[in-house]
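S.K.: this one's sequence-less:
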């Protein structure tokens, strides 16, 4: 199908982003679609798993990225005579609009509720810019929805927002959840560990609103048999430096940002997975990919007591106030003491994860492409 060229484009995400490359792009390639990836990370062009990756260069700063990366990506799409683009960043709506005028078909992939994420940006609140940025973004969001043939949501919890706001365009929307590839998880062995330790694991962006301060306070309360293992990127180097000064940092092991294959081996070696995010609007109706990864790795998980999470995950997780380290620590001890219930929960959670795997979601993705190509 060489006449149906497809490009996934991103100016923000890394080239081997789990959702974009490992799941969506590779699924299209396996379906014999002529697909490529266009990025802006400065690592150069390459071919991976038979897929061409084109690099437009890493911008010097955020302003440069906003002003120039979308232009370079647009040029690359036109130069490669791409017929369909699938874009992953709100800042690429300008590129999508211009390419739409050139006859390129557009798919918009929404990873998060940006309109609510803006509320959580401390630097915007500091300069009283939140309302202005939300107003500007809402205009761009409307343009993005209007010009897109398909709009893909990464979370089922986003549907209420978009269905209520864009009632006249409901046929464009579908949900392709960001859940794990079970075949990849099942094939990974456990990581060797000290059997005398109780390992708490957190996977994902490490930030204030995702509970890093409370996790450190929790590990400080627990005795020296406990360790906290962190996997992911820091929201800022300033936050990383501040956390390293915490009295409990000696009980923390930081693995850095890792590919899924390595993450799964580590998770399988843990005792409890943490997903104690703060109750901000952008978290309340998500189903974090880490939750499915924990379940698939047979790692019992402790989650924030959001009503939506308790309704969705039911008896496949433990719940706690994410802002109360003492309660979190007490619940952790209780989980480890009640082995029988924990093992029953692990089995139910594993089967739940298997029913919600990428192997099923990719069929929804491929259906969207069949409808427009």
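M.R.: Right, received. Where do you want to start? Quick caveat: nothing in here was measured; it's all calculated off a predicted structure.

S.K.: use CA for all of it now, contacts and neighbours both
M.R.: Noted.

S.K.: For the stretch 251-373 of the chain, which segments count as helices?
M.R.: Remark: helices assigned in the stretch 251-373 of the chain by DSSP state H, counting those that start in this stretch are 260-267, 289-296, 307-313, 325-337, 339-355, 358-372.

S.K.: how far does the fifth one sit from the chain's center?
M.R.: Pointing back at helix 339-355 there. 23 Å (CA atoms, centre = their mean, to the nearest Å).

S.K.: Contacts for it, please.
M.R.: 182, 292-293, 295-300, 315-317, 335-336 (CA atoms under 8 Å, 6 or more residues apart in numbering).

S.K.: Format these as TSV; extra columns: distance to residue 139.
M.R.: Below are the contacts of helix 339-355 laid out as TSV (distance: CA to CA, whole Å):
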residue	distance to residue 139
182	38
292	34
293	35
295	39
296	39
297	41
298	43
299	42
300	42
315	41
316	40
317	39
335	47
336	50
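
S.K.: among the helices of the stretch 251-373 of the chain, which is the most enclosed?
M.R.: helix 289-296 (a mean of 24; mean count of other CA atoms under 10 Å).

S.K.: which ones are touching residue 116?
M.R.: Residue 116 touches 281-282, counting by CA under 8 Å, 6+ apart.

S.K.: Next secondary structure after the helix or strand containing it?
M.R.: For residue 116, the host element (DSSP states H and E) is helix 114-117. Per DSSP H and E, helix 114-117 leads on to helix 122-126 as the next helix or strand towards the C-terminus.

S.K.: hold the first one in mind and look at this next one:
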């Protein structure tokens, strides 16, 4: 049985893409699957029930961002290296130097690029504006250096995949589409009982929290808000808005909590700002809303318009106008027939096109090819060593 090791210094616990999709898919395919990540004892037990062995590496509780990027990344690498896996698959740009070291030692190494790194840096609040260009240039150069040396680069969207063309040996787009069994189909929920709007995910100004709270106040409806505020000061600001009285703060919820929130919602919001890393993104929450039969209210980006209006499963709005967002909320609240129609269209689109099991096939095909190549290379080395020993 081939041993696979996924490792991450940024993500925590049983991450949806890393664990619930990729690692479980690999374990189900018969691989001895290991995951090095910051995890709890409960995470380890649940992972074991799915055939995945989690090796917890906790970051320094007193350390800050720099500590995570340097010290914690190094600890994750050492834990991963000790496993002596046949193939390594890592998920964070700060781990690129360690991925290169593993590749130089003869290991098959896959880099999973979840985001547009350069675009993401230009939107980081903690990077001084004047330094962003230089930081992005350095990070981009490191990423390009690594991409040329890894066995393959897996990307979460076609746009990110295009950034590695003519750089990586192989680029495989494994879209972060939903697991259909996680969320209830539209016909399982009485639309008349859906009395709220929801947002599930990281909470940040670039993800539209200010506009969403203002809009929900104008609409007079209720917003079910699930996720972490980043940074904390943002919460102090939005809780002072008039619309906050219409917000029910749910905090961080597990997957069952996500399903429960969506089952109560007649619309799900994705009101991102047009920062470089978002314009061409494919937010998993958008597809999860669709999978749950929840109409989507989304920023009017060209790519998102293709998904939402192309599948007639929601309404695209000007993200800068809370009044336009409120109009979309009111329309869906007063037109339950549209909620039913759009919800069914979204569910159908995910069932037919945007589903994880189709992406899983691409991942497993890549692994088979890489591991077969490893075996061929090992066999050739053994043959050559035998020939030289007899010479």
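M.R.: Received, thanks. The model shown is predicted, which means the values in this text are computed figures rather than measured ones.

S.K.: ok, back up a step: and the helix holding residue 116 of the first structure, what's buried?
M.R.: 114-115 (16 or more other CA atoms under 10 Å).

S.K.: ok, now stretch 58-76 of the second structure?
M.R.: Buried-residue list, stretch 58-76 of the second structure, by 16+ other CA under 10 Å: 58-59, 68-69, 71-76.

S.K.: Read off where the helix holding residue 116 of the first structure ends up in the second structure.
M.R.: Mapped onto the second structure using TM-score structural alignment, helix 114-117 of the first structure spans residues 117-120.

S.K.: what's the distance between that stretch and the middle of its chain?
M.R.: 15 Å.

S.K.: for stretch 359-370 of the second structure, same thing?
M.R.: 19 Å.

S.K.: Quick one: average offset of it versus the first structure, please.
M.R.: Here stretch 359-370 of the second structure, set against the first structure after superposition, deviates by a mean of 0.8 Å using mean CA distance after the TM-score superposition for the first structure.

S.K.: Which residue numbers in the first structure does that stretch align to?
M.R.: So stretch 359-370 of the second structure sits over residues 361-372 in the first structure, by TM-score structural alignment.

S.K.: Test my guess that residue 324 of the second structure contacts residue 315.
M.R.: No - here residue 324 of the second structure does not reach residue 315: they are 10.4 Å apart, not a contact under CA atoms under 8 Å.

S.K.: Give the residues shared as contacts by these two.
M.R.: Common neighbours of residue 324 of the second structure and residue 315 (CA under 8 Å, 6+ apart) do not exist.

S.K.: contacting residues for the residue most central in space within the first structure?
M.R.: Centroid-nearest residue in the first structure: residue 289, 6.3 Å away (criterion: CA atoms, centre = their mean). Residue 289 of the first structure makes contact with 178-180, according to CA under 8 Å, 6+ apart.

S.K.: okay if I get these as JSON lines plus secondary structure and distance to residue 7 of the first structure?
M.R.: Output for those, formatted as JSON lines (DSSP: H, G, I helix; E, B strand; the rest coil; distance: CA to CA, whole Å):
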{"residue": "178", "secondary structure": "coil", "distance to residue 7 of the first structure": "19"}
{"residue": "179", "secondary structure": "coil", "distance to residue 7 of the first structure": "22"}
{"residue": "180", "secondary structure": "coil", "distance to residue 7 of the first structure": "22"}
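
S.K.: conserved subset of those in the second structure?
M.R.: Retained in the second structure: 178-180, out of the contacts of residue 289 of the first structure (criterion both residues aligned by TM-score structural alignment, their matches' CA atoms under 8 Å).

S.K.: related to what we said a few turns ago, tell me the spacing between the residue nearest to the centre of the first structure and residue 154 of the first structure.
M.R.: As judged by CA to CA, to the nearest Å, residue 289 of the first structure and residue 154 of the first structure stand 10 Å apart.

S.K.: anything in contact with each of those two?
M.R.: residue 178.

S.K.: got the contact list for the residue mapped onto residue 270 of the second structure from the first structure?
M.R.: Matched to the first structure by TM-score structural alignment, residue 270 of the second structure sits across from residue 275. The contact partners of residue 275 of the first structure, by CA under 8 Å, 6+ apart, come to 202, 210, 290-291, 301-304.

S.K.: one more time with 10 Å
M.R.: Applying CA atoms under 10 Å, 6 or more residues apart in numbering to residue 275 of the first structure gives the contacts 201-204, 210-211, 215, 288, 290-291, 294, 301-304, 319, 322.

S.K.: Next: residue 140 of the second structure.
M.R.: With CA under 10 Å, 6+ apart, residue 140 of the second structure has these contacts: 93, 116-118, 121, 134, 146.

S.K.: if you set the cut-off to 8 Å instead, what comes out?
M.R.: 117-118.

S.K.: Please identify which helix or strand holds it.
M.R.: Here residue 140 of the second structure is assigned to helix 129-147, by DSSP H and E.

S.K.: Look up how far residue 293 of the first structure lies from the counterpart of residue 344 of the second structure in the first structure.
M.R.: Using TM-score structural alignment as the criterion, the counterpart of residue 344 of the second structure in the first structure is residue 347. Distance of residue 347 of the first structure to residue 293 of the first structure, computed by CA to CA: 14 Å.

S.K.: And for residue 137 of the first structure?
M.R.: 32 Å.

S.K.: just residue 302 of the first structure next, same as before
M.R.: 13 Å.

S.K.: Residue 315 of the second structure -> the first structure?
M.R.: So, by TM-score structural alignment, residue 315 of the second structure is matched to residue 318.

S.K.: Which one of the helices of the stretch 251-373 of the first structure lies nearest to residue 25 of the first structure?
M.R.: helix 358-372 (10.3 Å; CA to CA).
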